[in-house]
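>>> quick one, structure for this:
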Amino acid sequence: MTKDESLTPLSDEREVRRASAPYQREFPYERDEEAQVARREFCRFLGFTSAAFFLSAVGFAAKSYWEAQRVPPFKPLRIEGAEDLQPGEALNFRYPTERDSAILVRAEDGNYYAYGQKCTHLSCPVYYERRHGRLECPCHEGAFDLKTGNVLYGPPPRPLDRIVLEVRGDGIWAVGREAGGGGRFGRLFVSDLSSERDGKCS
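This next block holds a predicted model:
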């Protein structure tokens, strides 16, 4: 070994050996570029997967929401004794089935309001509190607005289910039931039952 050769840095010798390896001459590639491609593919896969899960969740939520708002074709029911109610009085009835309790209230202004009687918290039966003019739940001190069914205070998570009313020649009928919280309620405000003869209601 000459004097000049002995002064050659060890790192240079390794670079020369690495560059002259047979497999690198046959299959040259850049490791950094390959790693970048792999990372891009992985990120793309994650993006597609996340989008699929998101769209599935949105679709399921939308389907559940619209199904909750649909009014099943319940059989109309004449509410016995509704025409005898005085302002400030209420009566209980069953609708749309014998298992479903409901409450009809004639407010102080003469209008009628009907709701499913189960509190939307834990299904305790609500009652009409005349002094405050609202529907109250005795179990956990929840309260609902008489005219809208909306929650006034307490733990109930959504409004009461509303019973759709219709005035006919022989009295007041329940003709449907709609889930509370949908922003759309079938309702009928009645000031005077005598107006039913003219097919009018206020």
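>>> alpha carbons only for contacts and neighbour counts from here, please
OK.
>>> check which residues of the longest helix seen in the chain are buried.
The single longest helix within the chain, with elements called by DSSP state H, is helix 31-69. Within helix 31-69, the residues scored as buried using 16 or more other Cα atoms under 10 Å are Gln69.
>>> show me what it is packed up against.
Packing partners of helix 31-69 (3 or more Cα pairs under 8 Å, 6 or more residues apart in numbering; DSSP states H and E): none among the helices and strands.
>>> could you pull out the strands for this structure?
All strands of the chain, identified by DSSP state E, fall at 77-78, 89-94, 101-106, 112-116, 127-129, 134-137, 142-145, 151-153, 162-168, 171-178.
>>> what does the first one rub up against?
By Cα atoms under 8 Å, 6 or more residues apart in numbering, the surrounding residues in contact with strand 77-78 are Tyr95, Pro96, Gly171, Ile172, Trp173, Ala174, Val175.
>>> could you report the neighbour count for Arg94?
16 (other Cα atoms under 10 Å).
>>> pretty sure it contacts Ala114?
No: contact status for Arg94 versus Ala114: not in contact, 11.2 Å apart, counting by Cα atoms under 8 Å.
>>> what touches both of the two?
Ala102.
>>> relative to Arg14, how far out is the residue positioned nearest the centre of the chain?
Centrality entry for the chain: nearest residue to the mean C-alpha point is Tyr65, 5.3 Å, by Cα atoms, centre = their mean. According to Cα to Cα, to the nearest Å, Tyr65 stands 69 Å off from Arg14.
>>> another one to check against the first:
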Amino acid sequence: MERKPQERESKKESGSVPFPEDNYTHNIRKAGERKLDRRGFMKMMVGAAGIFAVSTLPWGGLAAKELAGIGKRRYEPAKIADLNQIGVGEAVEFAYPGKHDSALLVRLSDNDFRAYQNACTHLKCPVFWSKEQGELVCPCHHGFFDVKTGKPTGGPPQRPLPEIELKTEQGAVFATGVKRYET
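Reported below is the predicted structural model:
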């Protein structure tokens, strides 16, 4: 049976599609035509950004705690050397706080000791004690550090060497902690 032209015209006007098709151009005025339009996409992106921001809050709290120095790290005391093994003006290399963290102890006088992590703060080259110059030297880029404060006195380094806290007892020198950078 053949359809009349009037029936075809009335179907077009009612908004129905004359044949089944998944092409979006034929159903623009249909309700629920697209599940994700521009507005829906933007809502989803703002929601995702919000979830990401909230999920990073614990890490931000840990970083703030670390930067503020609220949670001071505790290190196990470690024996560096006996007092009779180190002469005045001499230096001893040791590992602290971990076994791969190289450090340097310098005896300045009978009761004055200084210890620093001996990785240069410029590019992590090893730092050595120069008894002749009376300062710590980084040979890679000619950096120099004051042995009493660890602060740079010449060359490219801008930050002081991390200082290791010391304690002398029972005829030996012990490392007890690492001081924080002071800006």
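>>> please state their TM-score.
Put the two chains on top of each other and the TM-score (TM-score structural alignment, normalised by the length of structure 2) is 0.60; 122 aligned residues with a Cα RMSD of 2.3 Å.
>>> now tabulate the strands of structure 1 in CSV and tack on distance to Ser56 of structure 1.
CSV is the format used below for the strands of structure 1 (distance: least, Cα to Cα, whole Å):
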stretch, distance to Ser56 of structure 1
strand 77-78, 40
strand 89-94, 38
strand 101-106, 36
strand 112-116, 32
strand 127-129, 40
strand 134-137, 37
strand 142-145, 34
strand 151-153, 31
strand 162-168, 31
strand 171-178, 26
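>>> go through the ones you listed and name the closest to Phe60 of structure 1.
In terms of Cα to Cα, the element of these nearest to Phe60 of structure 1 is strand 171-178, at 20.5 Å.
>>> what sits against Val173 of structure 2?
Val173 of structure 2 touches Lys79, Ile80, Ala81, Asp82, Leu83, Leu166, Lys167, counting by Cα under 8 Å, 6+ apart.
>>> one more: Glu98 of structure 1?
No contacts exist for Glu98 of structure 1 under Cα under 8 Å, 6+ apart.
>>> okay, buried residues for stretch 82-94 of structure 2 please.
Of the residues in stretch 82-94 of structure 2, those buried (16+ other Cα under 10 Å) are Leu83, Ile86, Gly89, Ala91, Val92, Glu93, Phe94.
>>> ditto for stretch 3-20 of structure 1
In terms of neighbour count (16+ other Cα under 10 Å), stretch 3-20 of structure 1 has no buried residues at all.
>>> coming back round to it: quick one: closest of the strands of structure 1 to Glu5 of structure 1.
Of those, nearest to Glu5 of structure 1 by Cα to Cα is strand 151-153, at 91.3 Å.
>>> and the longest helix of structure 1, how far out from the chain middle?
23 Å (Cα atoms, centre = their mean, to the nearest Å).
>>> and for stretch 112-131 of structure 1?
Computed by Cα atoms, centre = their mean, the separation of stretch 112-131 of structure 1 from the middle of its chain amounts to 21 Å.
>>> what is the end-to-end distance of that stretch?
Start-to-end span of stretch 112-131 of structure 1 (Cα to Cα) is 17 Å.
>>> which residue in structure 2 lines up with the residue nearest to the centre of structure 1?
By TM-score structural alignment, Tyr65 of structure 1 lines up with Leu67 in structure 2.
>>> return the distance of its match relative to Ser10 of structure 2.
For Leu67 of structure 2 relative to Ser10 of structure 2 (Cα to Cα), the value is 73 Å.
>>> top helix in structure 2 by residue count?
From DSSP H, the single longest helix across structure 2 is helix 38-55.
>>> quick check: that one aligns to which part of structure 1?
The alignment of helix 38-55 of structure 2 onto structure 1 (TM-score structural alignment) finds no residues at all.
>>> neighbours of Val105 of structure 1, how many?
Around Val105 of structure 1 sit 28 other residues, with neighbours defined as other Cα under 10 Å.
>>> does it touch Gln86 like I think?
No: with contacts counted by Cα under 8 Å, Val105 of structure 1 stays clear of Gln86, the gap being 9.3 Å.
>>> burial measure for Leu122 of structure 1, as a count.
Using other Cα under 10 Å, Leu122 of structure 1 has 13 neighbouring residues.
>>> okay, and Lys12 of structure 2 sits in which element?
helix 5-13 (DSSP states H and E).
>>> what range does that helix cover in structure 1?
So helix 5-13 of structure 2 is aligned with nothing, judged by TM-score structural alignment.
>>> can you point out the buried residues in that helix?
Buried residues in helix 5-13 of structure 2, counted by 16+ other Cα under 10 Å: none are found.
>>> repeat that for stretch 104-111 of structure 1.
Per 16+ other Cα under 10 Å, stretch 104-111 of structure 1 contains these buried residues: Leu104, Val105, Arg106, Ala107, Gly110, Asn111.
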